[in-house]
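*Asks:* Sequence first, then the predicted structure:
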Amino acid sequence: MSDFPRFPSDFHWGVATSAFQIEGSTGADGRQPSIWDSFTARPGAIRDGHTADVTCDHYRRYGEDVELLSRLGVDTYRFSIAWPRVISANGQVNSSGLDFYDRLVDALTAADIAPMPTLFHWDLPQSLQDAGGWRNRDTASRFADYTAAAVDRIGDRVDTWITLNEPFEHMALGHALGLHAPGETLMLDALPVAHHQLLAHGLAVSALRAAGAPAVLLTNSYSPAEPATDGEADQMAAAIYDTLHRRLFTDPVLLGRYPDLSAFGVDTDFVHDGDLALISAPLDGLGVNYYNPTRLAAAPEDAPLPFEMVPIDGVPHTDFDWPVIPDGLTRTLVGLRDTYGDQLPPLWITENGCSYGTGPDASGRVADIERIDYLDAHIRAVATAIDAGVDVRGYLVWTLTDNFEWAEGYHQRFGLVHFDVDSGERTPKDSFAYYRDLIADQRQ
């Protein structure tokens, strides 16, 4: 890799996963149901009726997965803690559920891999959903209680915490469009869900700081909003989408204020005095999840949203039909720096990856050249941003193993390791070897 850009010597390399997608053991050791357990039980909600009852069986086979991480050579592992494992339906701490994360963190630290837990990766306890879920302001307080329990148990071995993962997607896909759990179709009336998640983030930051957590991040998804044409209407549609996707979840955190939401025609009485001061507590980093840009056009007059997404043609697409545009990652990072200036903390690429269904050939090899090309181009895009002066501290591939890909079940495969759904067998792909060798080369 002699032609590959050199990253700073203290740059972090890792992978990311989430609890519901890999753990399985959904009824073990006092875990209560989550909204995703309920959603997967709905007929037609998940492609081909797949469930995450077993998935990668990480709950029982975490030792094998830590060994894979060690072989890969990463120094950072971002995983999520399952809120329904840690807190019982009556609100009490479930020590048996915390025991699992104790074991996992011990295994990681023994392998010299820094644990980077995410506290909320979409698996809200069903008991809280029954009480109103993220439309209920009290859920933010319950999140703070859960955070305190988690940091009390494993905080002595964790340097960096992430509060929320992709609150935009959880609001939009889960509460506006009904495509993800909890399956609500509130459209723009889902905006209180955004605020209550951000309030939960702010309360969690306070709980983590009180417990002495060295570093706290928030992870947002970012997708450059591109107008379909140079026309004024399409440009306005792109600006409105950018407000909803990027600024709604970044401005309050970094600037202490919401962007102008008048285009959405909703009352913001869900914002109470003092909320923004909590939400804008200083962070030690901002997580960036990037997959592709979004192209927007003006919506028809009677449309429920003031924009319309249109395909991006003329570029390769993944098996998920997502356009492959590495330059969008550079533009995302530089754009955050240019927009937020001194208010922007250091950045982490907390997710970047692609779905390709390449499986083992007759010899057992998984020659996923498309994923290698994707990762190579996107890691170079990060290097370009660093060269432009953006402070990026780490890059985490999504994901370690193929797993339960939400509403797509097991049909979309993002892993560096092939996972056989029937046998549970794990087979490192060629992309695993590529990333392993890149990391080793960067450390020379």
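*Replies:* Received, thanks. Remember, it's a predicted structure, so these values are computed and weren't measured experimentally.

*Asks:* Please make it C-alpha for all contacts and neighbour counts, starting now.
*Replies:* OK.

*Asks:* the strands in the stretch 151-300 of the chain, which residues?
*Replies:* Counting by DSSP state E, counting those that start in this stretch, the stretch 151-300 of the chain has strands at residues 160-165, 215-221, 225-227, 285-289, 294-297.

*Asks:* okay if I get the ones you listed as a markdown table plus mean neighbour count and distance to Asp102?
*Replies:* Listed next are the strands of the stretch 151-300 of the chain as a markdown table, based on neighbours: other C-alpha atoms under 10 Å; distance: least, C-alpha to C-alpha, whole Å:
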| stretch | mean neighbour count | distance to Asp102 |
| --- | --- | --- |
| strand 160-165 | 24 | 15 |
| strand 215-221 | 23 | 19 |
| strand 225-227 | 23 | 41 |
| strand 285-289 | 25 | 24 |
| strand 294-297 | 24 | 40 |
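
*Asks:* quick one, which of these is nearest to Gly359?
*Replies:* strand 285-289 (25.6 Å; C-alpha to C-alpha).

*Asks:* Tell me which residues are up against that closest one.
*Replies:* The contact list for strand 285-289 (C-alpha atoms under 8 Å, 6 or more residues apart in numbering) reads 166, 215-222, 344-352.

*Asks:* Ok, stretch 355-369 next?
*Replies:* By C-alpha under 8 Å, 6+ apart, stretch 355-369 touches 318-320, 370-371, 411-415, 418, 427-431.

*Asks:* buried sites along that stretch?
*Replies:* 355-360, 366-368 (16 or more other C-alpha atoms under 10 Å).

*Asks:* Ok, stretch 427-442 next?
*Replies:* For stretch 427-442, using 16+ other C-alpha under 10 Å, the buried residues are 427-436, 438-439, 442.

*Asks:* Other residues contacting that stretch?
*Replies:* 1, 6-7, 9, 13, 71-74, 364-369, 371-372, 416-419.

*Asks:* Drop anything exposed from those residues.
*Replies:* Looking at those with 16+ other C-alpha under 10 Å, the buried ones turn out to be 7, 13, 72-74, 366-368, 371-372, 416-419.

*Asks:* quick one: which of those residues is nearest to Thr55?
*Replies:* Nearest to Thr55 among those, with distances taken as C-alpha to C-alpha, is Phe419, at 9.2 Å.

*Asks:* And the closest one, how far from Ala204?
*Replies:* 34 Å (C-alpha to C-alpha, to the nearest Å).

*Asks:* again with Ser423
*Replies:* Counting by C-alpha to C-alpha, the gap from Ser423 to Ala204 is 39 Å.

*Asks:* let's bring in a second one:
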Amino acid sequence: MERSGVSRRALGALALGGAAMGLSGCEGAHQTDLTPKSRQFPKDFVWGVATAAFQTEGAQAVDGRGPSVWDVFEKVPGHVKDGSDATVATDSYRRFQDDVDLIAGAGLGAYRFSISWSRVLPTGQGAVNPAGLDHYSKLVDALLAKGITPYATLFHWDLPQGLQGMGGWANRDTALRFADYARAVVEKLGDRLKNWIILNEAAVHAVFGHVLGEHAPGLKDINLLGKVVHHMNLGQGLAMQALRAGASGLNVGTTMALQPCRPAGGPLAIWNRLASDGLDALWNKAWLDPLFRGTYPKEMDDFLKGVVRDGDLKTVKQPIDFLGVNYYAPAYVRLDLNSPSKIAQANPPEGAELDAFGRHIDPSGLFEVLDRVRREYGAPRMLVTENGCSDPFGTGPAILKDDFRIVYLRRHLQAVLAAREAGCDVRGYFEWTLIDNFEWDLGYTSKFGLVAMDRATGVRTPKASYAWFKALAETGLLPAT
């Protein structure tokens, strides 16, 4: 896989054989949108923004925080596109009140953030670090004081390096330590923090971090895949049990990076359909099936030999109060007999509208994944926990008149309305993200924020999309244009 342009949002280009990204912006040839009958969201619909600890907090060596796998990964030359790191990021550990004020200023009722495991348990296990927990306690209190509902993600890819040194997610013991971590956090915050997301985009972390080596911990060993997938699913189940044992009145869910997996050449391309079905099993079903059905898809059998123990799948299949869905693009794949996985990336259809990553901008894909969950997995409550659009890649300043982002958000929100009208129980939408941040292996070359930040001065400047999203959150009425 080519290093340049690969990130967690390169979902549409995932291929265990290779991928290449383009550099266009979010605009392009118009594509027909889904048209809902009504453009009005219900009054209780949740409007929010989503962030992640490693991408925003900075303060990596402050108040007893231990290193994570991303602290190590980002320091290796060539791992981050612009050679940058997240030692400052958006300085949100220190400036969290400024973030809260921006969220309140946009009239948003919810904030999705993640908790840094290594702030709470610096080595991933052992004694709790009180200063780390105190930070999140202050953040929760600041949000509640402004009438903003906190949604906390327990794991957004930043595994403590101490646990990675013992095998990381390939080691079954990490699932047990994850439950200990959940227990420590809910004991401190469970009286006020009621909405919990267990894992963020586990498929991305498993594949990009352990097979492709493009993300931390930077491993390239397909033999780890079954262990990592199962232990993350097992850890999720154990963490859900720990949360519910630790506090009452919680809403517990998890977030998945769901995407349609489409064969190059269309559904009649039989050989490529084999590849797209294989990717679907790994990317979507290996996480949905265990959670909702207590089984794995048969395509995972070879990877999971000797990994799953008696009783594990009962633990994995926990009731959830909501499913978080992250969506950016569909994947196009083809059969490649020269690839170890037999799966390779294919280009989007000719003339398709592309984003900054070279992925197909296709709001119908969001409808597709939401409706699939409704049809195949018992119609659970859902939240769109991430969706958004980057500026064209570059090291220059952000685009403040970001009309392309407004168009992108509007069209995807039309798909959400259409999904609701089709019977999908979608209760909220979190835009990615609040402030232009450290975008993993892309560093600061990719900008998703509603707010720009001058990295030299720290000055935050709302973009046009910030005002647009504010107006939407206040009325719930999606503009037609």
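*Replies:* Sure, I can see it. Since the structure is predicted, the reported quantities are computational estimates derived from the model, not experimental observations.

*Asks:* Between the two ends of stretch 105-114 of the first structure, how far is it?
*Replies:* Per C-alpha to C-alpha, stretch 105-114 of the first structure runs 8 Å from first to last residue.

*Asks:* Output the residue interval of the second structure matched by that stretch.
*Replies:* Taking TM-score structural alignment as the measure, the second structure aligns residues 140-149 with stretch 105-114 of the first structure.

*Asks:* before we move on, what about stretch 235-243 of the first structure?
*Replies:* Residue span in the second structure matched to stretch 235-243 of the first structure, by TM-score structural alignment: 273-281.

*Asks:* Could you check how far that stretch is from the centre of its chain?
*Replies:* 22 Å (C-alpha atoms, centre = their mean, to the nearest Å).

*Asks:* In contact with the residue nearest the centre of the first structure, which residues?
*Replies:* Of all residues in the first structure, the one closest to the mean position by C-alpha atoms, centre = their mean is Asn165, 4.2 Å from it. Going by C-alpha under 8 Å, 6+ apart, Asn165 of the first structure touches 118, 120-122, 218-220.

*Asks:* try Met232 of the second structure
*Replies:* 169, 175, 202.

*Asks:* does the second one belong to a helix or a strand, and which?
*Replies:* Counting by DSSP states H and E, the element that carries Ala175 of the second structure is helix 173-189.

*Asks:* Run through the neighbouring helices and strands of that helix.
*Replies:* The contact analysis (3 or more C-alpha pairs under 8 Å, 6 or more residues apart in numbering; DSSP states H and E) places helix 173-189 of the second structure against helix 117-120, helix 130-145, helix 225-246.

*Asks:* Which residue in the second structure aligns with Gly335 of the first structure?
*Replies:* So Gly335 of the first structure corresponds to Arg372, using TM-score structural alignment.

*Asks:* Could you look up the SS state of its match?
*Replies:* Under the three-state scheme (DSSP: H, G, I helix; E, B strand; the rest coil), Arg372 of the second structure adopts helix.

*Asks:* Tell me which entries of the contacts of stretch 427-442 of the first structure lie within helices.
*Replies:* 71-72, 369, 371-372 (DSSP state H).

*Asks:* Out of those, which is nearest to Ala111 of the first structure?
*Replies:* Nearest to Ala111 of the first structure among these, with distances taken as C-alpha to C-alpha, is Arg71, at 10.0 Å.

*Asks:* That closest one -> the second structure?
*Replies:* Under TM-score structural alignment, Arg71 of the first structure pairs with Gly105 in the second structure.

*Asks:* again, but for Gly24 of the first structure
*Replies:* Under TM-score structural alignment, Gly24 of the first structure pairs with Gly58 in the second structure.

*Asks:* Phe7 of the first structure now?
*Replies:* For Phe7 of the first structure, the residue aligned by TM-score structural alignment is Phe41.

*Asks:* gap between that match and Gly476 of the second structure?
*Replies:* Taking C-alpha to C-alpha, one finds Phe41 of the second structure at 5 Å from Gly476 of the second structure.

*Asks:* Likewise for Gln55 of the second structure?
*Replies:* For Gln55 of the second structure, the distance to Gly476 of the second structure - C-alpha to C-alpha - is 29 Å.

*Asks:* So what touches stretch 102-114 of the first structure?
*Replies:* For stretch 102-114 of the first structure, using C-alpha under 8 Å, 6+ apart, the contacting residues are 62-63, 66, 70, 74-77, 115, 153-154, 157-159.

*Asks:* now those residues in JSON lines, with distance to Asn403 of the first structure?
*Replies:* Formatted as JSON lines, the contacts of stretch 102-114 of the first structure follow (distance: C-alpha to C-alpha, whole Å):
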{"residue": "Tyr62", "distance to Asn403 of the first structure": "14"}
{"residue": "Gly63", "distance to Asn403 of the first structure": "17"}
{"residue": "Val66", "distance to Asn403 of the first structure": "16"}
{"residue": "Ser70", "distance to Asn403 of the first structure": "19"}
{"residue": "Val74", "distance to Asn403 of the first structure": "20"}
{"residue": "Asp75", "distance to Asn403 of the first structure": "22"}
{"residue": "Thr76", "distance to Asn403 of the first structure": "20"}
{"residue": "Tyr77", "distance to Asn403 of the first structure": "16"}
{"residue": "Pro115", "distance to Asn403 of the first structure": "20"}
{"residue": "Arg153", "distance to Asn403 of the first structure": "27"}
{"residue": "Ile154", "distance to Asn403 of the first structure": "26"}
{"residue": "Arg157", "distance to Asn403 of the first structure": "27"}
{"residue": "Val158", "distance to Asn403 of the first structure": "25"}
{"residue": "Asp159", "distance to Asn403 of the first structure": "27"}
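
*Asks:* Cool, thanks, signing off.
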